[in-house]
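*Asks:* Let me see the structure of the following:
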Amino acid sequence: MCDCERYSPVCSCNSKQKRAVCSNLKASLEPGTMTRTAAWLCGLLLGFVWVVPTVVMSTPAELCKSMNTLKASLNLINRRQYMKHNFPINYTIRVHYEEVFRVHNISRLRARVQGLEARELQNLWLLVNQQVLKRILRVLPERHPSHKYTSDLENLFRMVQQVFQQVFQQQQLGPQGEEREPPERIQEILDRMSDPDVKVWKWKSVRPKALLDNCYRTMHCLFQDCFQSNEDFCSILHWRKGNKRLPKQA
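*Replies:* Predicted coordinates for the structure are as follows:
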């Protein structure tokens, strides 16, 4: 058996043309050539993997920039200092039941509300946490060491809300140019939060740090394509204490 026949059963050495074809096949299967080809294919694949996240990213860049600024302000050191150490031990604040907005609330809404869009949950998150910050500010004297931080954070949320509205202004319009109504379940939550009749409110006592912890975690869940990570921030297991995968700033 000649060399070319070892590389392919369709090869034979019966003619010059076939010998030329088989010679090319043999060359393409030489170890050095295979290594170069494999390296080229791997490089192409890696390039594709790195390009894909920028293509499929759903949150606009200008909004992600604001979210990363907000993330920096909500870091763990700040949350501990301003929402825990500067308050009496076990100090709690009364908030609306709807203002205790956790990761599992997001999962529940996604499962129960048909056609729920990401921007509707993001808008709800912004409104809920602005209300939370207002409630914290109401119990803080102006000279309290946490007052300025909380006030600055509230202003930052207001700025993010403005960016959010500018980015999604066109998407909030219906086919006839009218403003689209949020899903019924989302509207119910917003209505209860703004209901002036305090008798119908459901209250819950929560520590200030726990409120901002909820804010930080749900932010990562709803805007996770703004934060470069392979972690599933919408998983409750991700945020459990003792989880070794937990980010240092969680």
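*Asks:* okay, CA-based contacts and neighbour counts for the rest of this
*Replies:* Will do.
*Asks:* Touching, Leu211 and Arg102? I think so.
*Replies:* No - the pair Leu211 and Arg102 does not pass the contact test of C-alpha atoms under 8 Å, sitting 9.0 Å apart.
*Asks:* Sticking with Ser151, tell me its helix or strand.
*Replies:* Secondary structure assigned from DSSP states H and E places Ser151 in helix 147-167.
*Asks:* Let me know the next secondary structure element after that helix.
*Replies:* helix 184-194.
*Asks:* Who are the packing partners of that next one?
*Replies:* helix 118-138 (3 or more C-alpha pairs under 8 Å, 6 or more residues apart in numbering; DSSP states H and E).
*Asks:* One more, so I can put them side by side:
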Amino acid sequence: MQRGYVPLLYFVAILGLEAVMWKECRIIEVLRNKLVYQQRLQYMKHYFPINYTVNVQFEEVLRTANISKLRDQNVDELSLRYLWLNVNSQVLLKIWAVLLEKHPSWEYTQDLCHLFETLAEEYENYNQENVDSIIWDLVERILIADAGSSQKAMRPKALMDNCAKVMSMLYNKQCK
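*Replies:* Here you go, the predicted structure:
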């Protein structure tokens, strides 16, 4: 009798996983539409003073090369997405913190923050046991924001360019 339920439970589990991936892909699609080059250029460069920079931790500068190195260390894709989400959530909060409410980029940045919060809800049950130790250590350093952590001055557009490139790298296969 119990043997008959195993295929059914497997089928339900697959459907549940597909539903979660579908919701995640919808959020990523909206993020892609928000992070198109023209909007990044307008909101993160043209509306800021020339050569304006935001101080971020060295670990918050997440580039495609960083992801490639982590992949070479056999870090799984879900952990890499978790890292990308946490890094860019913190970066967006730092950019948003320097903006006045009437700044032309304020609403755009707020929308991006809300999209990242929505995506974070999808990763809510993703705990330390599921995250590679390398990634967990990086995320902890970013969230704790050690005073001794080295800072780097980055332009907001460069940070969002990195965000968009890494997002494409991590989600292109899953979310076509």
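*Asks:* Now stretch 20-27 of the second structure: buried residues?
*Replies:* Within stretch 20-27 of the second structure, the residues scored as buried using 16 or more other C-alpha atoms under 10 Å are 24-25, 27.
*Asks:* Looking at those residues, spot the one nearest Met169 of the second structure.
*Replies:* Of all those, Cys25 has the smallest distance to Met169 of the second structure: 13.6 Å, by C-alpha to C-alpha.
*Asks:* Check the gap between the closest one and Leu115 of the second structure for me.
*Replies:* 12 Å (C-alpha to C-alpha, to the nearest Å).
*Asks:* about what we covered before: taking helix 118-138 as reference, get the angle to the helix holding Ser151 of the first structure.
*Replies:* 160 degrees (axes from the mean of the first three to the mean of the last three C-alpha atoms, to 10 degrees).
*Asks:* Which residue in the second structure aligns with Tyr97 of the first structure?
*Replies:* Counting by TM-score structural alignment, Tyr97 of the first structure lines up with Phe58 in the second structure.
*Asks:* Identify the residues contacting its match.
*Replies:* Contact analysis of Phe58 of the second structure by C-alpha atoms under 8 Å, 6 or more residues apart in numbering lists 149-152.
*Asks:* 6 Å - rerun?
*Replies:* 150-152 (C-alpha atoms under 6 Å, 6 or more residues apart in numbering).
*Asks:* Strands - which of these land there?
*Replies:* 151-152 (DSSP state E).
*Asks:* possible to save the contacts of Phe58 of the second structure as a markdown table with distance to Cys163 of the second structure and neighbour count?
*Replies:* Listed next are these as a markdown table, based on distance: C-alpha to C-alpha, whole Å; neighbours: other C-alpha atoms under 10 Å:
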| residue | distance to Cys163 of the second structure | neighbour count |
| --- | --- | --- |
| Ser150 | 20 | 12 |
| Gln151 | 18 | 14 |
| Lys152 | 16 | 15 |
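*Asks:* And the longest helix along the first structure, what's buried?
*Replies:* Longest helix in the first structure, counting residues (DSSP state H): helix 31-56. Within helix 31-56 of the first structure, no residue counts as buried by 16+ other C-alpha under 10 Å.
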